[in-house]
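S.K.: coords below, sequence missing:
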């Protein structure tokens, strides 16, 4: 069997670019903003801000007590802190006859900065990027398939671009628009190679993980108190969403004794009946729930605790995928690096498609023009469906006893999301029309 020629590798790279470019742009564009979405919440909503340089475990108890005192009628479900300093404590509540909301408590003054719907910028971009707001239940599969196409595009690109490792310092040049775009595309591709591989590998892992969960073993965790754990904890029936601040303080003390180095970032008051505490230790590159404690609220006894270092290689990697994919492991600095390279990947997705469309038009390749049209129309359909379903979710969050309303949200956050959505729609429509017209 003869090894494919450089021309054949280029043809395959071209075809993958034509097929996936527009949709890959939408996915990368939304993922780029997902990396800094918590920071965007902080920028657009003053209630998220605090002068506190750190948050102690006692302040978590004090915030819980404050919300209980000020809002005795609500059900407190969860307490969360950000990974970085300067953020308020977020307390998730469920008011009577209303959708869940977030109460933001300043850890320094213990004053309540405000209450807002569960629609945050972070939640919007995470749902958009990872599942396209889950249209018809296939959103995650649709997104993750493009991770495989991204990896295939990387491999075929490297195989036709000879001596690519010598091109890092070759600045982009070109006499024509197409030549300049081609030069920039290759230059960005070389510098973004590590990032593209990381996104492709972790995205493909999500596809495997979701497929394994849905079609094979139904497992999403090593140990948990809800369905889907390899080692399930017995579910409890206790209603512990109204525990006293003193009980919460005792539970935190038990967590500190079980895992002395634990920095708490999440407390759930009813996870399968347990009081659930999770956070970070010295273990690198893991999400919060890799280090966790379960406490029976009825007996106030420790039921289970786990650190990331105790996990098998499989489950350790499972808990590493998110920090690597979103760049959250190093705080703002790593997130900004992910943001910049995410923009580069978005530019490459569109510029690569545009260049190859020009080449297809010159060669009058009708079959690939049909593929391009299919890809553009599919991307438009997916974007429209995602935004329509997002609108339905938003309205549901504002539903109350007197009807439907826009959910409580900071004006700056709402304007940002509306502006980003508008720019994305216009960009995709105009970009798609440019591609379609260039192919004729």
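M.R.: Cool, the structure landed. For clarity, every value in this text was computed on a predicted model and none was experimentally measured. Residues are numbered from 1 along each chain as shown.

S.K.: contacts, neighbours, all on C-alpha from now
M.R.: Noted.

S.K.: what's the top strand by length along the chain packed up against?
M.R.: The longest strand of the chain (DSSP state E) is strand 263-271. Packed against strand 263-271 by the contact rule (3 or more C-alpha pairs under 8 Å, 6 or more residues apart in numbering; DSSP states H and E) you find strand 75-80, strand 274-280.

S.K.: if we use 10 Å, what do you get?
M.R.: helix 57-70, strand 75-80, strand 89-94, helix 245-258, strand 274-280, strand 291-296 (3 or more C-alpha pairs under 10 Å, 6 or more residues apart in numbering; DSSP states H and E).

S.K.: the structure to be compared is supplied as follows:
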């Protein structure tokens, strides 16, 4: 056992007067070497709290702030604030007014703000060049309030808490801390003898700072038990799903995800030839409300391609589910309800799964003063957990400071150099060699944040592989390939992995396209021409599987079907050839 582990034991022991004889010192030393359940639990608790303390603190602090993400944006941005004037308009009508005011941009994920009296509704706006922003509209009048960056202050803290701006592993890494919270809770209780007697024991103020922080650490920890349990259980639940189930490391116990209802080929054939006119969002919402008057819409998702239904998400005020956990699927051309997924019909295990979101984020108060009070409690105890992580590190430093000072030269350069060595060396300190892992992750987070800010202004344009402008039938388009939004600067075409092909229609009427498909080889039949292109203006894309073995002359084939049943095709070299297909990463570096 290390001297540092011995140094971080009970504060009461360190502060007692020392009158031991050599004989009692020998007995004390013998007792220290004995590993008890109490001591083992203490070492586990200390290890969890110290080794990843920097990352732990980031996750906890950002989580406490993100509880009030909506309210923070309401304070920071005038575009988010509205004054109630009479009754709110039909949710779909407001969305229709927004689309009419901004016809040249892609609009999706329309959040109705039905649970907010003084907040504007919002939609995700995709610019023609691929950038992302948020547009805000008054739900009482239908007037556009303004546009903000996608990464608002509240959104920034929410994303930082959920995935640390890390591509691929961010969400799984955050979920790991849920498991650590649960282990830290259990080990903390085991290491704190007869803790149930200490709920009202005030911190000692007549001792030094370390003793005061130690007592306060224990007191806050005891009163936060219920909250740490909620965060630990919900985080562990998600950890099981990601990474364990996601990477086939554990069996899935949740029901299989049901495919959302789609329009059949017969449904589309009934529309006849020529470009059909879809119903307005107002008519879609009216159809849902007529079918289910108790349903409150919170999120409108227009079809991403002509085979999809119009999705209206919302709630019927079911207990412990998110406000868009229930869905109706509507035929976008007839208004027929073709499917539903309601929380009241979920099996018990699915209800438990859905409950993790409002329990973890404190959103089960729904709206009004109840919502604010629940969030306030979650925010306060979130900062309390942050204090536990930070105070634990301070207590460790305080306990080991005197021993460290004795090892330093009295003054001069040698003292500074040796103190720096104590910080940088692979062993020692609260984090030991884990300090490098903390620093590495923080560096990756900073890189991810910079990519995030770059992404919201540029989107995916100017990155990956560019497939230069070409005419297909009545349309002229260009494309670019990226591995994903946060992975846009990586090699986009990797054998065995899926890539994202973004489509930019330069000329031609997009509504005249019934379907657009993509494939890495020429389709043998028009019954299966490839992956369907979907999305809104500026964000039309296809998730394209890349074969494990690529031929040297592999091509990217695009097939367009119009509403009259005509097919048009064109192809590009899948890999850069410097003419039709260009690697923008290399091109931009050479050009600069």
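M.R.: Cool, got the structure. Just so we're clear, the structure is a prediction, and the values are computed from it rather than from any experiment.

S.K.: before we move on, back to that, could you check the angle strand 75-80 makes with the longest strand of structure 1?
M.R.: Counting by axes from the mean of the first three to the mean of the last three C-alpha atoms, to 10 degrees, strand 263-271 of structure 1 lies at 160 degrees to strand 75-80.

S.K.: what residue in structure 2 is paired with residue 140 of structure 1?
M.R.: Aligning on TM-score structural alignment places residue 140 of structure 1 opposite residue 171 in structure 2.

S.K.: wait, its match sits on residue 162?
M.R.: Yes: counting by C-alpha atoms under 10 Å, residue 171 of structure 2 does reach residue 162; the two are 6.1 Å apart.

S.K.: which bit of structure 1 covers stretch 478-485 of structure 2?
M.R.: Under TM-score structural alignment, there's no match for stretch 478-485 of structure 2.

S.K.: quick one: the helices in the stretch 351-500 of structure 2?
M.R.: 368-406, 413-424, 434-458 (DSSP state H, counting those that start in this stretch).

S.K.: what would the ones you listed look like in CSV with mean neighbour count and distance to residue 88 of structure 2?
M.R.: Shown next, in CSV, are those (neighbours: other C-alpha atoms under 10 Å; distance: least, C-alpha to C-alpha, whole Å):
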stretch, mean neighbour count, distance to residue 88 of structure 2
helix 368-406, 17, 16
helix 413-424, 14, 59
helix 434-458, 17, 30
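
S.K.: so which of these comes closest to residue 255 of structure 2?
M.R.: Of all the helices of the stretch 351-500 of structure 2, it is helix 368-406 that lies closest to residue 255 of structure 2, at 30.2 Å by C-alpha to C-alpha.

S.K.: tell me the SS of residue 104 of structure 1?
M.R.: At residue 104 of structure 1 the chain is in strand, as set by DSSP: H, G, I helix; E, B strand; the rest coil.

S.K.: which residues touch it?
M.R.: 47-50, 63, 67, 79-80, 87-92, 110-116 (C-alpha atoms under 10 Å, 6 or more residues apart in numbering).

S.K.: in ChimeraX, how would I select the buried members of the residues you listed?
M.R.: To isolate the buried members of the contacts of residue 104 of structure 1 in ChimeraX, using 16 or more other C-alpha atoms under 10 Å:
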select :47,48,49,50,63,67,79,80,87,88,89,90,91,92,110,112,113,114,115,116
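
S.K.: quick check: which of the helices and strands packed on strand 263-271 of structure 1 is buried the most?
M.R.: Across those, the average number of neighbours (mean count of other C-alpha atoms under 10 Å) peaks for strand 274-280, which reaches a mean of 26.

S.K.: check how far it sits from its aligned residues in structure 2, on average.
M.R.: Here the mean offset of strand 274-280 of structure 1 against structure 2 after fitting is 1.1 Å, by mean C-alpha distance after the TM-score superposition for structure 1.

S.K.: cool, stretch 341-354 of structure 1 as well?
M.R.: With mean C-alpha distance after the TM-score superposition for structure 1, stretch 341-354 of structure 1 averages 1.0 Å from its match.

S.K.: so that stretch aligns onto which residues of structure 2?
M.R.: Residue span in structure 2 matched to stretch 341-354 of structure 1, by TM-score structural alignment: 381-394.

S.K.: any idea which helix or strand carries residue 207 of structure 2?
M.R.: Using DSSP states H and E, residue 207 of structure 2 maps to neither a helix nor a strand.

S.K.: distance check, it against residue 12 of structure 2.
M.R.: Distance of residue 207 of structure 2 to residue 12 of structure 2, computed by C-alpha to C-alpha, to the nearest Å: 11 Å.
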